[in-house]
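Engineer: Based on what follows, work out the 3D shape:
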Amino acid sequence: MSNYSIDDLRYLMSRLRDAQTGCPWDIKQSYKTIAPHTVEEVYEVIDAIERGDLEHLSEELGDLLFQIIFYTQLGAEDGLFDWDKVVNGITDKLVRRHPHVFPDGTLQSVRSADAVFDTKAINKKWEAIKQQERVDKGEGGALADIPMALPSLSRAYKLQKRAASVGFDWTDLKDVLAKVKEEIAELEVEIAKGDSLAMEDEMGDLLFSCVNLARHLSIDPEKAMRLSSNKFKRRFEAMELLAAGEAFSTMTAAEMELLWSRVKAQE
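Structural biologist: Below you'll find the predicted structure:
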């Protein structure tokens, strides 16, 4: 089996994009057409990790790496950036953001092995460096650079975390819980009115407050939702087996509840 390197992968990408001898599909792609595939590859990496399928994780990581190689090829063709610029940029940024590891701000500098870490101070410095980076890019607001394209729960979490980093946050978990209950009550009012637009608005507020509760409990809401979704799928499929071909549409609510309870009891 050949032992290929990152340079070989870059060469392969250039061959795929060759206008004369390349692959028709790869040749016609753009940043925007590749983006959905990138999202898919990220989730496949996460899925492999959460399923404990480490045997295939390297394959999924390779698929994700290829996405980056693809973008750098497009960037090079457009004269915007290339692989070296991407690597240099991320290395420079990480050295800059880790002064507790690289004390002189160079990759070669080494901290004292006897240095005592203050995690809170390190986190505070990290956020201060990121804030300065935002200012340097003309993005002075605390929330300015949070991507719109993030999954909704992750974006809500990041917005709340960033706001908290500048002091806008609840200090008592009871207040966070109270806010969730308040949003439920407001949703119930709109449900009673039958106002669909208002219901959507209040449902969003409720979900946002639930994300905030998850953040205060140090729970990743995206992960929690994936686990719950997987649990529902597993239980539903077990119900289908117990139903032995009988359609749920022909069952009473009590019969379906019984099946659900039996499945839960077997876990």
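
Engineer: drop to CA atoms for contacts and neighbour counts, all remaining ones
Structural biologist: Fine.

Engineer: packing partners for the helix or strand encompassing Arg10?
Structural biologist: Here Arg10 sits within helix 6-16, counting by DSSP states H and E. Helix 6-16 sits against helix 57-77, with contacts defined as 3 or more C-alpha pairs under 8 Å, 6 or more residues apart in numbering; DSSP states H and E.

Engineer: another one to check against the first:
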Amino acid sequence: MQNSSLAVLQKLQDLIQVVARLRSPDEGCPWDLAQTPQTLIPYVLEEVYEVVDALRQGDPDAIADELGDLLLQVVLQAQIASEAGQFDLATVAASITEKLIRRHPHVFGDVAVADVEAVKQNWEAIKATEEQDRSLSETATGETSLVPRLSRYARSLPPLTAAMKISRKAAAAGFEWETVQGVWDKFHEELAEFEQALQTETKAHQQAELGDLLFTLVNLARWYDLDPDEALNSTNQRFIKRLMCIETVADRPLSDYSSEELDALWQQAKAQLANDAVRLMNVDQP
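Structural biologist: You can find the predicted model right below:
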């Protein structure tokens, strides 16, 4: 075990040295030297999504490769910060280590937990305490403790993920409907306002009404314990698979088909994929 840990540390040190060489003013790479924390943001986001895609595909080689690309971004950000005298990779590692120990008192302390749900509740309570401490200065300037937290979600997360986080935190603070019917009423209200905006309002107002409608859909997902990110990703994948089926049987460019012909091909693709799914299910059953 010790030898394995030493090997991992050596490989990590090799990576740190390679990145430091790439950033060397005398013998480094011009592209790497030109990068800043801000210019690297698109690459960080790209690598995160590529890791997620590899995880969904379940390919161990692809997962290892994409995790390496993401690790490079972490090391590169730490290297740039170290050059500026801000922090280094050791600071990053120490911070997350301390956080993990602090948020797992049932492992590193004497707190007893009965199940996974109790662990989640403890985690959220500890996070809430940390966030409250972090926002004391903001509260002193007149801001509520909730607003800075929600603002961080809006700034740092993809919009759909941020909307679910904001919705959950607002509901926990009491900003909630009494029943799910209230959410459905709000959905129909926002749908009507969006339809009206499309007919008579400016593009900016239409965008705003679309955002209101989407946020209400996120709230419906929360009430029914559904994941809107996973739902939309699943729909994207189904759309691509159906389009692939259509392109397989098409004997000319899709733009040459009429709307009725495309609809017929679409329904055929849906039926084919549904039948394939049933067959796979039957094969998997003992």
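
Engineer: Helix 57-77 and the helix holding Arg10 of structure 1, what's the angle between them?
Structural biologist: Helix 6-16 of structure 1 runs at 60 degrees relative to helix 57-77, counting by axes from the mean of the first three to the mean of the last three C-alpha atoms, to 10 degrees.

Engineer: so the helix or strand following helix 6-16 of structure 1 aligns onto which residues of structure 2?
Structural biologist: Next in sequence after helix 6-16 of structure 1, counting helices and strands by DSSP H and E, comes helix 24-27. Mapped onto structure 2 using TM-score structural alignment, helix 24-27 of structure 1 covers residues 30-33.

Engineer: returning to that earlier point: now the helix holding Arg10 of structure 1 on structure 2. Mean distance?
Structural biologist: Comparison of helix 6-16 of structure 1 with structure 2 after fitting gives an average deviation of 1.1 Å (mean C-alpha distance after the TM-score superposition for structure 1).

Engineer: buried residues in that helix?
Structural biologist: Under the neighbour-count criterion of 16 or more other C-alpha atoms under 10 Å, helix 6-16 of structure 1 has Arg10, Met13, Ser14, Arg15, Leu16 buried.

Engineer: roughly how far apart are the counterpart of the second one in structure 2 and Glu50 of structure 2?
Structural biologist: What it means is Met13 of structure 1. Mapped onto structure 2 by TM-score structural alignment, Met13 of structure 1 lines up with Val19. Distance of Val19 of structure 2 to Glu50 of structure 2, computed by C-alpha to C-alpha, to the nearest Å: 21 Å.

Engineer: where's the residue nearest the centre of structure 1, which helix or strand?
Structural biologist: When C-alpha atoms, centre = their mean is applied to structure 1, the residue found nearest the centroid is Ser154 (5.9 Å). Applying DSSP H and E as the criterion places Ser154 of structure 1 in helix 152-165.

Engineer: what's the mean deviation for that helix versus structure 2?
Structural biologist: Mean deviation for helix 152-165 of structure 1: 1.4 Å (mean C-alpha distance after the TM-score superposition for structure 1).

Engineer: now that helix: which residue numbers in structure 2?
Structural biologist: Going by TM-score structural alignment, helix 152-165 of structure 1 lines up with residues 159-172 of structure 2.
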